[in-house]
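Peer 1: got a predicted structure plus its sequence, pasted below:
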Amino acid sequence: MNFTPNFQPKNIVASIENLVEKGLKVVALAEQSDNWDSVITPIDEFESELGRLTSVNSHLNATMFSDEFNAEYEKTLPIITNFYSDISSNKNLYQAYKNLKNTKLNKQQQHILQESIDGFELSGVGLKGEQSKRFKAIKERLSLLSNKFSKNSLKATNEWTKVVELNELIGYGEVELAKIKIDKGYELNLQMPVYMDVMTYLDNRALREEVYRAYVSRASELGITSADFDNKAVMDEILSLRTEMANILGFDHYAQLSIESKMVESVDQILEFLSNLVGKSKSQAQAELNELAKFAGIELMPWDLGFYSEQLKEQKFDFKKSELTPYFPEQKVLEGLFSTIENLYQVSLHQIDEPSYHDDVRVLEITKNGKLIGKIYLDLYARKDKRGGAWMADYQPLQGQDKPIAFVVCNLNSPSEGKPALFEFDEIVTIFHEFGHALHHVLTKVKYACAAGISGVPWDGVELPSQYMEFFCYERDVVTRMSEHYQTKQTLPDNLYNKLIESKNFQSAMGMLRQCEFSIWDLKTHLSLKDTYKVLTEVRKDTALMPSIKDSRFLNTFGHIFSGGYAAGYFSYKWAEVLAADAYDYVNTQGGIGSQASLDFLHNVLETGGSQEFMASYEAFRGEKPGIEALLKANGITT
């Protein structure tokens, strides 16, 4: 049993080629077989073996990027894509799967089998001749374009820096200054922790504008970065190929193809859902913006929103966001997170001393009654060679003697000048969110890798466990456990906690509108042949409360859609947020953390993974389908 990832991969092209050759032999035997153990089991086991290698390669390319490794990594993408294309278009294997419907299977197996058959059909198994060849070529090209988009975004982000003097940083406190201190002054960059500080605290409006313009024009023809990193042509080709792929399969557009594998029933259903949220949020959002404009006393521009929002929030609730930060040093935050997980799900979580791919990475073990359940590799800090954002990636599923392993990655500030890393509360919410994903993967009880953890879960269900976890980090007992002033050692006092809760839904309707805008744009850009920026302009007529600057090219680094798997599925965040708010509201009324209801969520949602219809899992936990009332209540939106 290998329970430690190999973070020193050598000859990754040859390794992938050898594994693929082995996989083709596995498939050849499976397509001639007639029972579960000789058809699905060997393929499931092989795909887990291949998945471990591809997961490590992808992970290192995202967290330890180098041109040398990326060049080899890119060579593996067509090999992997072509292998899966060969499997999904293998008519003999497809027939072997269909023949299993006439054998005796348990309910989990029946569900997995039907999902697999549906997957064959959505992957072009029925295509012939030139159509089949073209479909395969499209998938290969898309894998390369996705990596190119991500690489361009990373390099464009890293290319911009600006050295500034201390007198240009009025508004910054010790914590913010520590993040950008260099030998000869201070250096701003476009890494998320630094960028957000500029937008939130920097009094210098001209400098805020300069940083904002650099940020939203990354990887575009307007950016100050190299033209080699312009992603627009990459985006256009991705969208064109997705449309062609959908058309080949008989769909009108890619949004239809995407919806086929999700819980929702149609594009129209989700557009109606999003329009409903826009309608219920817009008037309150406009009132929030009017309040902000009146407070600022100037014509607001995009680089003003974060700064004046923080000032207004400070006035309304009599505290600064930065007042919270000293109370949340990294180690104490993690202790509070771990204890919350332990109390929610009756497990133990602790750090172990084990080497990893970078000194920053913590290795965590989850156990129950002394027995190992799984492992999480936690990579918290921002680095120049690391892709932006936060995510969870699964390395190894529960299979046989192998325990689940997950990677959790964030881009937060690191310790500096003898101080521990101090986290803003929004960053703590992000950590809880990603651990929700990791727990979904690690706590599974499903013994079929293709349906264990997040595998086999529809994309609009994947975000439920992560968004559900977010709610708990606002509870008083949880905040107490994860707060300790790094100097005074005092926990967060009641007056600051109360102000945090009072301000939790500050400008929540504006935030709701923004997320709905992204989701509607994403769907409409995948059901139209129009230029994606023209689609955005049309969508913003209904969702935007203030104009965007003409130089904004933020879509050029929108990795969720162009390299992160959320294409025509960004709505999943809002759809799952309905489930999460409903779930938390229910658990809270039934006793909260440690109650039977919280264990019911574990047993019926986390442990069952993709082994049955996801809504059936939710209803088994909740007793009924969710409504949007809890979501609106959680966001403080009154209708």
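Peer 2: That came through fine.

Peer 1: when you work out contacts or count neighbours from here on, use the C-alpha atoms and nothing else.
Peer 2: Fine.

Peer 1: the strands in the stretch 351-500 of the chain, which residues?
Peer 2: 362-368, 371-381, 391-396, 405-412 (DSSP state E, counting those that start in this stretch).

Peer 1: separation between the most centrally placed residue in the chain and Asp44?
Peer 2: Taking CA atoms, centre = their mean as the criterion, Trp391 is the residue nearest the geometric centre of the chain, at 4.6 Å. Trp391 sits at a distance of 25 Å from Asp44 (criterion: CA to CA, to the nearest Å).

Peer 1: quick one: closest of the strands of the stretch 351-500 of the chain to Glu323.
Peer 2: Closest to Glu323 of those is strand 405-412 (CA to CA; 17.7 Å).

Peer 1: elements contacting that closest one?
Peer 2: helix 192-201, strand 371-381, strand 391-396, helix 425-442 (3 or more CA pairs under 8 Å, 6 or more residues apart in numbering; DSSP states H and E).

Peer 1: comparison target below:
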Amino acid sequence: MRTLCACLLLALCAAPAAAQAERSLLDFGLTAEALSKLCKNAKTSAEARLTALAFAKPDFQSTFVEFQEILSDLQDYTSVPQFLGQVAVDKTVRDAGLACDTEISKYGVEIYAREDLYKAMKAAADRGELLEGEDARLAEKTLLDFKRSGLGLPAADREKLKGLRQRLVELANDFTKEVSETKDHALFTEAQMAGVPADMLKRLTKVDGKYQVSLDYPDYYPFMENAKDPGARRVLETKFNLRGGEANKKRLAEVLRLRDEAAKLLGYQNHAEYVLEERMAGKPATALAFLSGLREKLYRKGRPELKALLALKKAEEGAKSDGMLHAWDWRYYHNQLMKKRYQVDKQKVKEYFPTDLVVEQMLRIYQEVLGLRFSEIVPAQAWHPDVKRYEISDSRTGVRLAQFFMDLYPREGKYKHAAAFTLIQGRVLPDGSYSKPVSAIVANFDKPAPEKPSTIPHSDVETLFHEFGHIMHQTLTRAKYQRMSGTAVARDFVESPSQMFENWVWEPALLDRISGHYLDRSQKLPKDLAAKMLAAKNADSGLIYLRQNFFAAYDMSLHTAAELPDTTALYAKLMKEVSLIPMTEGTMPEASFTHLMGYDAGYYGYLWSEVYAQDGFSRFEREGLLNEKTGRDYRREVLERGGSRDEDVSLRAFLGREPSDEAFLRNIGLNLKTAKKS
């Protein structure tokens, strides 16, 4: 650690050799004081090097490449300190890590606001050097990053843009806080709670003999899925979709106005055009056409599903039924359908997925598919004794490629969700060697106990395969520059590889392989239970994906509108047209639609990436789920490439054709040849 700090204090210190870097950058034993000092020194070093760059010879190597080296070193030196903010055992270290994360994030914004750096890049670009491939892409993307930060605008406009963005941050924080701090609830009688699970009834507070049901997810969703009384469901659904209220409706209107103003200041027609410039879709018209085309196909499955749910409603309510599936009805009747038609016992399924067995088989499957070998490194020298460490090498050549850590069990203060973190990014170092990537997968599965091993629900098996897909995307990269390395791809594509790898946990042959009852591993998931799971997977998928399509269409409509619309009226119109289920009168759901703050003009990406994920999987379906040649092709054309070329080029190279949504539709149970147009 001392060697690293000394190096960082040298303003123009070159990147260390790969072996030394790997040792020094992966120091998980930092104290809070040492971590803070390391973070500060990394920033000091970067600042000195950036200042020198501004006066450097204006050519590609001295500006664009050096700029990339400085940012890459900064990221590599501070990734572990920032990561410790999420996983360290010592709270003081976590706090120091989070502070480092905040400091480096703010510094990143400051860097792209520097006019001296932009002028140096522009001068180098104006020389007209002949650049190709990743070099040309680096220059283009770097200049675009500065342009999108306001460089190139007159000083007064830059200052105005800065003010707009500061105000937008405030509004987004206030919008989210308003929703998260909502403490409303409803009171229901014993009769109104009919159908609600007994375990929920036991934990609810009673007020004057009535049950208090909050708007928090652990209360709201079980109630909406199980409460038989439609009047009670309507009361809670109305309250839920009034979160944020008029205050957030006003905030949203101001956010939309300021985003539009900022986009126009930068030369874009609207905020969506600004956002999609860096996405795979490229422009709003492409995203809107994608949503519209997909929607028309989804109607063929969604409309019959709606009729089936209405039939359930009529059977339950009889003559009292109004023949409409309301917003307070659909979760309830979907749940009734699941219970009556599929009868999947999730707790029983969970018994067949011991965590250690699932992890072991998952690692084997990934090795077989992608032509890899994972070797455990002992001791792991990690941040906690539970953490395991592996080296990745090519199964044919034995060449060492990367490393990853696995931190799968919960503990106090640890990051609460499942995620993949990059610790060292792949890139070509100044000495010509390749920096071996290092990543960490973090999850929170039940820890094994002497009397019972850890088991996980099938949904967590899917999550594990998903997050490990990100690990493969991060660690198998061979991109030249950190700016395009690993998962540094278009945001509407970044989930696609990991979504593709989820498919393996739904294949009957592989379900048999990754399952084994915790009392007797030779007892695989029963075929009848697996069949029910697979059948239930696509229940009401047409309606579910139409709902996603609606959210995406609403988001895109808000950010392409020539004039600011009434956000509630637009929500009501599109919800009925697209999702087929009407908005409840008197509500304003957009006031709690927090995706509009942070995923703005990007909601379509959920569907976009999934369509391409299923298209990629279609080749494995055709050539073999464990076909190493197919896996190596995917590794070479998609995973190794990262963002070093356009994502659609990588997909076409792997598929050997233009991408299509046919595999996605087939995967959700829609056969266009047999489904009627409606």
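Peer 2: In hand now; what should we look at? The model shown is predicted, which means the values in this text are computed figures rather than measured ones.

Peer 1: after superposing, what score do the chains get?
Peer 2: Once superposed, chain against chain, the TM-score is 0.81 (TM-score structural alignment, normalised by the length of the first structure); 618 aligned residues with a CA RMSD of 4.5 Å.

Peer 1: which of the strands of the stretch 351-500 of the first structure is buried the deepest?
Peer 2: Highest mean neighbour count among these (mean count of other CA atoms under 10 Å): strand 405-412, with a mean of 24.

Peer 1: identify the residues contacting that strand?
Peer 2: For strand 405-412 of the first structure, contacts defined as CA atoms under 8 Å, 6 or more residues apart in numbering pick out 192-193, 374-383, 388-397, 423, 427, 430-431, 434-435, 438, 441-442.

Peer 1: what's the mean gap between that strand and the aligned bit of the second structure?
Peer 2: Its matched residues in the second structure lie on average 5.2 Å from strand 405-412 of the first structure after superposition (mean CA distance after the TM-score superposition for the first structure).

Peer 1: likewise stretch 274-292 of the first structure?
Peer 2: Averaged over the aligned pairs, stretch 274-292 of the first structure sits 1.6 Å from the second structure after superposition, using mean CA distance after the TM-score superposition for the first structure.

Peer 1: list the buried ones in that stretch?
Peer 2: Of the residues in stretch 274-292 of the first structure, 274-275, 277-278, 280-282, 284-286, 288-289, 292 count as buried by neighbour count, 16 or more other CA atoms under 10 Å.

Peer 1: can you map out the helices along the stretch 501-639 of the first structure?
Peer 2: Assigned by DSSP state H, counting those that start in this stretch, the helices in the stretch 501-639 of the first structure fall at 508-525, 532-543, 559-562, 572-589, 596-601, 614-622, 629-634.

Peer 1: name the helices or strands packed onto the first one?
Peer 2: Under the contact criterion of 3+ CA pairs under 8 Å, 6+ apart, helix 508-525 of the first structure touches helix 267-296, helix 532-543.

Peer 1: any chance of those helices in a markdown table, plus distance to Lys574 of the first structure?
Peer 2: Converted to a markdown table, those look like this (distance: least, CA to CA, whole Å):
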| stretch | distance to Lys574 of the first structure |
| --- | --- |
| helix 267-296 | 8 |
| helix 532-543 | 15 |
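
Peer 1: how about the ones you listed, which one is nearest Leu602 of the first structure?
Peer 2: helix 267-296 (27.5 Å).

Peer 1: quick one, the closest one and helix 508-525 angle?
Peer 2: 140 degrees (axes from the mean of the first three to the mean of the last three CA atoms, to 10 degrees).

Peer 1: quick one: distance of helix 267-296 of the first structure to the chain centre.
Peer 2: Averaging C-alpha positions (CA atoms, centre = their mean, to the nearest Å) puts helix 267-296 of the first structure 24 Å from its chain's average.
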